[in-house]
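Enquirer: one predicted model, sequence on top.
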Amino acid sequence: MDTAERLDLVTRHTEEVVTEDELETLLEGDDPSAYIGYAPTGEMHIGHFTTMRKLADFLQAGVDVTVLIADLHAHLDDEKSPFDLLDARSEYYRVAIEGMIDAAGADPDDVEFVRGTDFQLDEDYTLEMYRMAAETTIARTQRAASEVVRESESPNLGGLIYPLMQTLDVDALDADIAYGGVDQRGIYMLSREILPDHGGEAPVCLFAPLLSGLTGGKMSASDESSKVNLTDDRDAVVEKIQEAYCPMGEVEDNGVLEYLDHLVFPVLEQRGETFVVERPEEYGGDLTYEDYESLEADFVSEELHPADLKPAAGECISEVIDPVRERLADREDLLAEAYPEKYGDE
């Protein structure tokens, strides 16, 4: 695979690359490395899956991948995960992420998993964090973390430490590429700005798009109807997609189309399969799509009606998440330990 092919693979389904010239130079060399960090807070859902699927592209392009289970970050962000739940939630995230990587057609064994507590308590890391804290203003760190960390008029100190630690993680994990949702942009721009003064190099940054919720607009972790959970059974998935915001001919804020674009079609491509919309003969018969662009064109032209698209999308999305769902179903004990308020009584 030449550099152009690697670049196309690494950058597809991203919102922004900072910078593409730097990334191209990096891919011309040997053994580039990327990392993504996840703080183990709430349950993982289809939005996480669309981001994690990208790791299969990295691996195919010959990029070494590290997944950081950022357990300390989970507590620093307004105590979203109590200390006594960090071990269970960290293990749950690992199991779920391994399932997503497998479902995307890659081998989870090719990915290195690291927990924040494996290195973030080391003396050298801690000393550098203190140095960084002494040189970075509160206003700068708040601005960097504004899209990630829960904010208030009187924020906890942990939320200010969070972006500094995330910056140090890039160097500690020896990552050439920092990958995450576009909400992470502020933090990684801070990393590019200050890391060279603290013994590291400015990372190349790749940002995944934040997908719309099924109810239109931004996906909400607290609104069950706005997302598909990885533990949702087939009937729940189909019902959520059936009720989803998907107005005729409209692409903007259409979560159904976004999931098809960024998750379903890449997985089908990996499997060598097509997307089939079943329709009665009186309405034109079945439609078969080999790529998302053709489907979107038919949807915009109103050749493809939401009433026909939704059932097919629901079934296919359920099938895509099925391997992840099965892994988690086999670990009911882990779910109960990680989220006792939801699964503890089952």
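Expert: Received, thanks. What you are looking at is a predicted structure, and each value in this text was computed from that prediction instead of being measured.
Enquirer: when you work out contacts or count neighbours from here on, use the C-alpha atoms and nothing else.
Expert: Will do.
Enquirer: just the helices in the stretch 101-250 of the chain please.
Expert: 123-135, 138-145, 157-172, 185-194, 234-242 (DSSP state H, counting those that start in this stretch).
Enquirer: go through the ones you listed and name the closest to Thr11.
Expert: Of all the helices of the stretch 101-250 of the chain, it is helix 185-194 that lies closest to Thr11, at 15.8 Å by C-alpha to C-alpha.
Enquirer: contacts only, for the spatially closest residue to Tyr35 that is not a sequence neighbour.
Expert: The shortest distance from Tyr35 to any non-neighbouring residue, by C-alpha to C-alpha, 6 or more residues apart in numbering, is to Thr66 (4.6 Å). By C-alpha atoms under 8 Å, 6 or more residues apart in numbering, the contact list for Thr66 reads 33-36, 111-114, 173.
Enquirer: can you tell me which two in those residues are farthest apart?
Expert: Ser33 and Val114 (14.2 Å).
Enquirer: which of those two has more residues huddled nearby?
Expert: A count of neighbours by other C-alpha atoms under 10 Å puts Ser33 above the other of Ser33 and Val114, at 20 against 17.
Enquirer: distance of the closest residue to the more buried one other than its chain neighbours from Ala172?
Expert: Once flanking residues are discounted, Ser33 sits nearest to Asp64: 4.5 Å by C-alpha to C-alpha, 6+ apart. As for Asp64, its distance to Ala172 is 15 Å (criterion: C-alpha to C-alpha, to the nearest Å).
Enquirer: of these two, who's got more company?
Expert: Asp64 (20 against 15).
Enquirer: so what's Cys246 closest to, chain neighbours aside?
Expert: Asn254 (5.6 Å).
Enquirer: the stretch 151-300 of the chain: strands as residue ranges?
Expert: 177-181, 204-208, 275-277, 287-289 (DSSP state E, counting those that start in this stretch).
Enquirer: any idea how far the second one is from the middle of the chain?
Expert: Here strand 204-208 shows a centroid-to-chain-centroid distance of 12 Å under the convention C-alpha atoms, centre = their mean, to the nearest Å.
Enquirer: packing partners for it?
Expert: strand 16-18, strand 177-181 (3 or more C-alpha pairs under 8 Å, 6 or more residues apart in numbering; DSSP states H and E).
Enquirer: comparison target below:
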Amino acid sequence: MHASQARMWRVYVFLWRTQGLEGTEYQLSREYTLDVYRMASVVTEHDAKKAGAEVVKQVKNPLLSGLLYPGLQALDEEYLKGVDAQFGGEDQRKIFTLAEKYLPNLGYKKRIHLMNPMVPGLTGGKMSASEPDSKIDLLDSPGDVKRKIKKAFCEPGNVQENGILAFAKHVLFPVLDGTEFVIERSKKHGGNVRYTTFTELEESYAKEEIYPLDLKNAVARELSKLLEPIHAKFSADSEMQMIRDRAYPDEVVKKGGGKKGAGGGGAGPDRPVDISRLDLRVGVVISAEKVWHYSGTSEQRTLRAQRFCPL
């Protein structure tokens, strides 16, 4: 929620005219639960699977949750109250189609659906939250931005599969809004080059008039400028920092590290905090011997087990 507000504030959205609503405010209600069952009774398996094809991981034997998800997102349009339109990336279009088809079956109206182009990931595939180097995070430092951009796939002359150019087209040029985009180069390599439209930049790159590293440096510089006010706002807001630390403990552990020599199953520099690494100690082992064998009577085996299981 706070990250969304910071992002909207950066592009001059009036926050006092926005309202945030958490899913738990309605997802546990009787009415919503009944509508989940109603939706499940009319949506076919084929349509549910097709709707989630681009947003739900596709496996041979999918979990039932993956089939239910598109219907749940469709119901959000009704339960978020007062919704006229839903906005999302082009990968959401099949879910939008499902909502338009099935919400009227439940007695609810169709909504307007708006979509924006998907910016390809920096590593060449789809941008993914589970692959940190494929995306630029709102809180990435200038150093992180430069590192990720430097590693990105950026083939000379390739304007089709190029995450760096995509960032310039869909993020930087709309924000620059006519302000010059400058690629800094030494005089030895032709001097600085200035562009006021993305089309000019794209044509120049296609002709290989721009070296990939020069393009990367310019994009990294402008992205860092764009994120700078968000960083400043985040640094001055202790509540936002606390929420980030609680929501993403893995990141905190990686940045802060752990105590050297901390043993057991707890967290360390390379061991993030999560429930699978819970270190629970209830006593001290003073001796150990093999007890689960088939010799002896059942009473003897029971006594041996009790020695090790006093609770």
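Expert: Great, that's in hand. Quick caveat: nothing in here was measured; it's all calculated off a predicted structure.
Enquirer: quick one: TM-score?
Expert: Counting by TM-score structural alignment, normalised by the length of structure 2, the TM-score of this superposition works out to 0.73. Behind it: 251 aligned residues with a C-alpha RMSD of 2.1 Å.
Enquirer: re earlier: to Ala74 of structure 1, which of the helices and strands packed on strand 204-208 of structure 1 lies closest?
Expert: strand 177-181 (15.7 Å).
Enquirer: against structure 2, where does that closest one fall?
Expert: Residues 85-89 of structure 2 are where strand 177-181 of structure 1 lands when matched by TM-score structural alignment.
Enquirer: need the residues that contact the matching stretch.
Expert: Here stretch 85-89 of structure 2 has contacts from 77, 111-118, using C-alpha under 8 Å, 6+ apart.
Enquirer: would you mind getting the average deviation of that stretch from structure 1?
Expert: Aligned to structure 1 and superposed, stretch 85-89 of structure 2 gives a mean residue distance of 1.5 Å (mean C-alpha distance after the TM-score superposition for structure 1).
Enquirer: what residues sit buried inside that stretch?
Expert: For stretch 85-89 of structure 2, burial by neighbour count (16 or more other C-alpha atoms under 10 Å) applies to no residue.
Enquirer: how about stretch 116-126 of structure 1?
Expert: Neighbour count says stretch 116-126 of structure 1 has 116, 120, 125 buried, by 16+ other C-alpha under 10 Å.
Enquirer: can you tell me how far the alignment partner in structure 2 of Ser225 of structure 1 is from Phe87 of structure 2?
Expert: Here Ser225 of structure 1 is matched to Asp133 in structure 2, going by TM-score structural alignment. Asp133 of structure 2 is 25 Å from Phe87 of structure 2, where distance means C-alpha to C-alpha.
Enquirer: what do you get for Gly163 of structure 2?
Expert: 22 Å.
Enquirer: cool, and His113 of structure 2?
Expert: 6 Å.
Enquirer: one step back: export the helices of the stretch 101-250 of structure 1 to TSV and append columns for distance to Ala74 of structure 1.
Expert: Below are the helices of the stretch 101-250 of structure 1 laid out as TSV (distance: least, C-alpha to C-alpha, whole Å):
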stretch	distance to Ala74 of structure 1
helix 123-135	17
helix 138-145	14
helix 157-172	9
helix 185-194	16
helix 234-242	28
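Enquirer: translate Arg7 of structure 2 into the numbering of structure 1.
Expert: Match for Arg7 of structure 2 (TM-score structural alignment): Met100.
Enquirer: look at its match and tell me its secondary structure.
Expert: Judged by DSSP: H, G, I helix; E, B strand; the rest coil, the three-state class of Met100 of structure 1 is helix.
Enquirer: correct me, but it touches Phe49?
Expert: Yes - the pair Met100 of structure 1 / Phe49 is scored as a contact, 6.2 Å apart, by C-alpha atoms under 8 Å.
Enquirer: more neighbours, the two?
Expert: Set side by side, Met100 of structure 1 and Phe49 show more neighbours around Met100, with 30 against 25, by other C-alpha under 10 Å.
Enquirer: now for the more buried one: which residues touch it?
Expert: So Met100 of structure 1 contacts 49, 52-53, 321, 323-324 (C-alpha under 8 Å, 6+ apart).
Enquirer: quick check: longest helix of structure 2.
Expert: helix 212-235 (DSSP state H).
Enquirer: for that one, name the packing helices and strands.
Expert: helix 2-10, helix 142-151, helix 163-167, strand 181-183, helix 238-247.
Enquirer: contacts for the last one next, please.
Expert: Translated: helix 238-247 of structure 2. Residues contacting helix 238-247 of structure 2 (C-alpha under 8 Å, 6+ apart): 2, 234-235, 251-252.
Enquirer: give me the buried subset of the residues you listed.
Expert: 234, 252.
Enquirer: now the contacts of helix 238-247 of structure 2 as TSV including distance to Glu299 of structure 2?
Expert: As requested, the contacts of helix 238-247 of structure 2 are exported to TSV (distance: C-alpha to C-alpha, whole Å):
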residue	distance to Glu299 of structure 2
His2	62
Phe234	65
Ser235	66
Glu251	52
Val252	52
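Enquirer: what helix or strand is the residue most central in space within structure 1 on?
Expert: Taking C-alpha atoms, centre = their mean, the centroid of structure 1 lies closest to Thr51, which sits 2.9 Å from it. Element membership for Thr51 of structure 1 (DSSP states H and E) is helix 46-52.
Enquirer: contacts for that helix next, please.
Expert: Contacts of helix 46-52 of structure 1 (C-alpha under 8 Å, 6+ apart): 97, 100-101, 180-181, 208, 210-211, 227-230, 259, 262-263.
Enquirer: list the contacts of the counterpart of Lys50 of structure 2 in structure 1.
Expert: Alignment note (TM-score structural alignment): Lys50 of structure 2 maps to Arg143 of structure 1. By C-alpha under 8 Å, 6+ apart, the contact set of Arg143 of structure 1 is Gly186.
Enquirer: not counting its neighbours along the chain, what's nearest Leu68 of structure 1?
Expert: Leu68 of structure 1's closest residue in space is Gly37 (C-alpha to C-alpha, 6+ apart), at 4.4 Å.
Enquirer: so is that neighbour in a helix, a strand, or just coil?
Expert: strand.
Enquirer: trace Pro306 of structure 1 over to structure 2, please.
Expert: Using TM-score structural alignment, Pro306 of structure 1 pairs with Pro212 in structure 2.
Enquirer: ok, its match - how many residues close by?
Expert: Residues near Pro212 of structure 2, counting by other C-alpha under 10 Å: 18.
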